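J.: need a 3D model of the sequence below.
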Amino acid sequence: MSDPRPVLVVTSLHDPTADVVVRELHDRDVPVVRLDSGDFPASLSVEAEITRHGVRGRLSTPSRTADLAGIRSLYYRRPTGFVFPHLTEQDARFAVTQARYGLGGVLASLPGCLYVNHPHRIGDAEFKPSGLAAAVEAGFRVPPTLITSSPGAAKAFVKQHGPVIYKPLHNPVYRVDGVSSVVEVAEVSAEDIDESVAGTAHLFQQRVPKTADVRVTVIGSHVFCVRIDSDLLDWRTNYNRLTYTPVESPPGIEQAIHHYLNRFGLVFGAFDFCVTEDGQWWFLECNPSGQWYWLEPETGLPMCAALADLLETKT
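T.: The predicted model follows:
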């Protein structure tokens, strides 16, 4: 007898990665309720009662209703933010806060639910300083890194550890002539450092002399490693210049990966490494909500099936 409990997929309307996962689950006759928490309250409503048996109630969209006590698993991807355009600025700020801690708190408290990943754990892991510290603790090789708002400290770091690259600590989307853009990783010299560094926090990191990059996608107990060859400092700036090869990880990497994920309570992670000429893997970052599906057609690795297996897990 099939399990009637649905998988809850929380993401934006336009999310091609979630689309393929939902399709895979439908093909397996696994019920799915998909919603964007950013649609609250216009086309998403919540009724949640806190009882001695846990959270009870329902989430309702125009086409679906989900029993909060009967969610099998939750795939938390990339929902949009809450907006209240009909309210004044002050009232909207209050309403957004109530929505975040109300609906957000309910989504984070589903009884007996497998989270991929739990939204609070995603939030913890998205802080780059925390991730780099956890990577060192897990046993990864991590390049010397400085987070600072001091121009003097930045100059001294560049002089000591050059060549050095600059990375954003988080990547908000900029619109340039209407096109979404991101701040790219770039090499910096001591001459590039000026007083504008004092305006906010910045991340500087020694540039590792790499021969390739590796994206490691971890889905539950499955670890998929793909070598990415290009002549780019940041391979994400031009996907047309990339070639992909499935590879095995060196000794100790998988153990460190699972140590890292356990540290944050994650069951999914998209790790980025760079590879040096001697074959050593250097940790760069782990994105707890990273993209992965574009690699499946390029490599044939069964990542979508692995994720559907995880979400379908019967407890």
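
J.: could you use CA atoms for every contact and neighbour count after this?
T.: Noted.

J.: helices of the protein, start to end?
T.: With helices called from DSSP state H, the chain shows them at 16-27, 89-107, 119-125, 128-138, 151-161, 253-264, 295-299, 303-312.

J.: residue 3 and residue 78, how far apart?
T.: In this view, residue 3 and residue 78 are 26 Å apart by C-alpha to C-alpha, to the nearest Å.

J.: go on, residue 311?
T.: Distance from residue 311 to residue 78, by C-alpha to C-alpha: 17 Å.

J.: the two: which is more packed in?
T.: Neighbours per residue (other C-alpha atoms under 10 Å) separate residue 311 from residue 78, with residue 311 holding more: 25 against 19.

J.: contacts only, for the more buried one.
T.: 7, 72-75, 114, 116 (C-alpha atoms under 8 Å, 6 or more residues apart in numbering).

J.: one more pass at 10 Å, please.
T.: 6-9, 21, 25, 30, 72-75, 113-116, 220, 305 (C-alpha atoms under 10 Å, 6 or more residues apart in numbering).

J.: the nearest residue to residue 181 once chain neighbours are set aside: how many residues sit nearby?
T.: Closest residue to residue 181 apart from its sequence neighbours, by C-alpha to C-alpha, 6 or more residues apart in numbering: residue 174 at 5.1 Å. Residue 174 has 12 neighbours, counted by other C-alpha under 10 Å.

J.: then residue 163?
T.: By other C-alpha under 10 Å, the residues close to residue 163 number 17.

J.: now do residue 179
T.: A total of 8 residues lie near residue 179 under the criterion other C-alpha under 10 Å.

J.: please give the structure of this sequence too, so both can be compared:
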Amino acid sequence: MRPPRGAVMVITSAEDITANLVIEALIERDVRVARVDPAEIGDALSFGARMGAGREKWAGRLRTPSRDIELDDVRAVYYRRPTPFSARFAHLPVREAEFAAVEARHGLGGLLEDLYGAAYVNHPAAINRADFKPAQLRMAAQLGLAVPETLITNDVSQARKFAAEHGPIVYKSFRGVPREPADRVAAIWTQRVAEHELDDSISVTAHLFQKEVRKSADARVTVIGRQVFASRITAPADTLDWRGGDPDQIGYDPVEVPASIERALRAYLDRFGLVFGCFDFALEAVSDQWVFIECNPNGQWAWLPDSAAMAHAFADVLIGG
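T.: As a prediction, this is how the structure comes out:
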């Protein structure tokens, strides 16, 4: 089989292990791959693009220490997790840093998000639309998926009333917390909240509360193009959020996704303009009902048992365009 024409651009940071698996799968198939972190703009990344004089799309080149690529030669883009532009200009005074980051985001970032004719997995605009939990929960409910009773508020009286009606309830952050110094990642795991713990500090910002799902296990369903990968995730008894537990005590087993849920997930991706998504479900202990928790439109999957097969599924999508 002849390798496909055109290159695949992988937009991500240098430390992205998940992207490495996809790059390896593409190289195995003799696909030309250009790994680009836009935040390296400067001596390590230069570019030039022109349009006009009869041109209807941007044409030009992008150069890194290891790649020299024609922009109109890119057939597909795997958009992962590039370094924020703000990190590139952190050494500048605040005002200059903000200006440089915005200009880079709209100039270089704008070009990389508008490569005409290239297939995106996923396009940053689609990721952004699908990244908000209110939209995720609304879409899931409209597609017939079970969704926990949910309240989003900054009103302590509403929060207390919700806890009284639906307790036990849990609190979840919308996006987690910023990175700590030395680029260490912090997290706020799902946590139980009692009515008496709710106070006026809730008014400071938005909070998400849900009725707790009494579950026997969790499920992670990863949809890549037309391929579906699913694992049943088990943790020690009374574990509320398996992500914060001891990895050695977490079990992963293949699980079959009910046909009705698989149809809903495909429709979910279609409506958000996504090609790929990582869906989390809680499996109710009594009924074994699949309860939708969230979808990460740009999620991690390298830690899952079938990550090698997933990498090749990504390669299939990117090669197919």
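
J.: got a TM-score for the pair?
T.: Once the chains are overlaid, their TM-score stands at 0.94 when taken by TM-score structural alignment, normalised by the length of structure 1; 312 aligned residues with a C-alpha RMSD of 1.8 Å.

J.: taking the contacts of residue 311 of structure 1, please make a ChimeraX selection of just the buried ones.
T.: To isolate the buried subset of the contacts of residue 311 of structure 1 in ChimeraX, counting by 16 or more other C-alpha atoms under 10 Å, use the following:
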select :6,7,8,9,21,25,30,72,73,74,75,113,114,115,116,220
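
J.: from the contacts of residue 311 of structure 1, which land in strands?
T.: Of those, the ones assigned to strands by DSSP state E are 7-9, 73-75, 114-116.

J.: residue 317 of structure 2 and residue 75 touch, don't they?
T.: No. Counting by C-alpha atoms under 10 Å, residue 317 of structure 2 sits too far from residue 75 to count as a contact (11.2 Å).

J.: now for those two: what residues contact both?
T.: In contact with both residue 317 of structure 2 and residue 75: 119-120, using C-alpha under 10 Å, 6+ apart.

J.: so where do the strands sit in the stretch 201-315 of structure 1?
T.: Secondary structure of the stretch 201-315 of structure 1 (DSSP state E, counting those that start in this stretch): strands at 202-206, 210-219, 222-229, 243-246, 268-276, 281-287.

J.: with distance to residue 157 of structure 1 and mean neighbour count added, can I get these in CSV?
T.: Formatted as CSV, the strands of the stretch 201-315 of structure 1 follow (distance: least, C-alpha to C-alpha, whole Å; neighbours: other C-alpha atoms under 10 Å):
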stretch, distance to residue 157 of structure 1, mean neighbour count
strand 202-206, 8, 21
strand 210-219, 20, 22
strand 222-229, 29, 20
strand 243-246, 34, 15
strand 268-276, 21, 21
strand 281-287, 18, 21
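
J.: relative to residue 95 of structure 1, which of those is closest?
T.: Ranking the strands of the stretch 201-315 of structure 1 by distance to residue 95 of structure 1, with C-alpha to C-alpha as the measure, places strand 281-287 first at 29.2 Å.

J.: equivalent range in structure 2 for the closest one?
T.: Aligned by TM-score structural alignment, strand 281-287 of structure 1 corresponds to residues 290-296 of structure 2.

J.: over to stretch 194-213 of structure 1?
T.: Counting by TM-score structural alignment, stretch 194-213 of structure 1 corresponds to residues 199-218.

J.: chain center to the matching stretch: distance?
T.: Here stretch 199-218 of structure 2 is found 21 Å from its chain centre; the criterion is C-alpha atoms, centre = their mean, to the nearest Å.

J.: span of that stretch from start to end?
T.: 31 Å.

J.: same check on stretch 293-303 of structure 1?
T.: One end of stretch 293-303 of structure 1 to the other measures 7 Å (C-alpha to C-alpha).

J.: next: stretch 136-148 of structure 1.
T.: Counting by C-alpha to C-alpha, you get 19 Å between the two ends of stretch 136-148 of structure 1.
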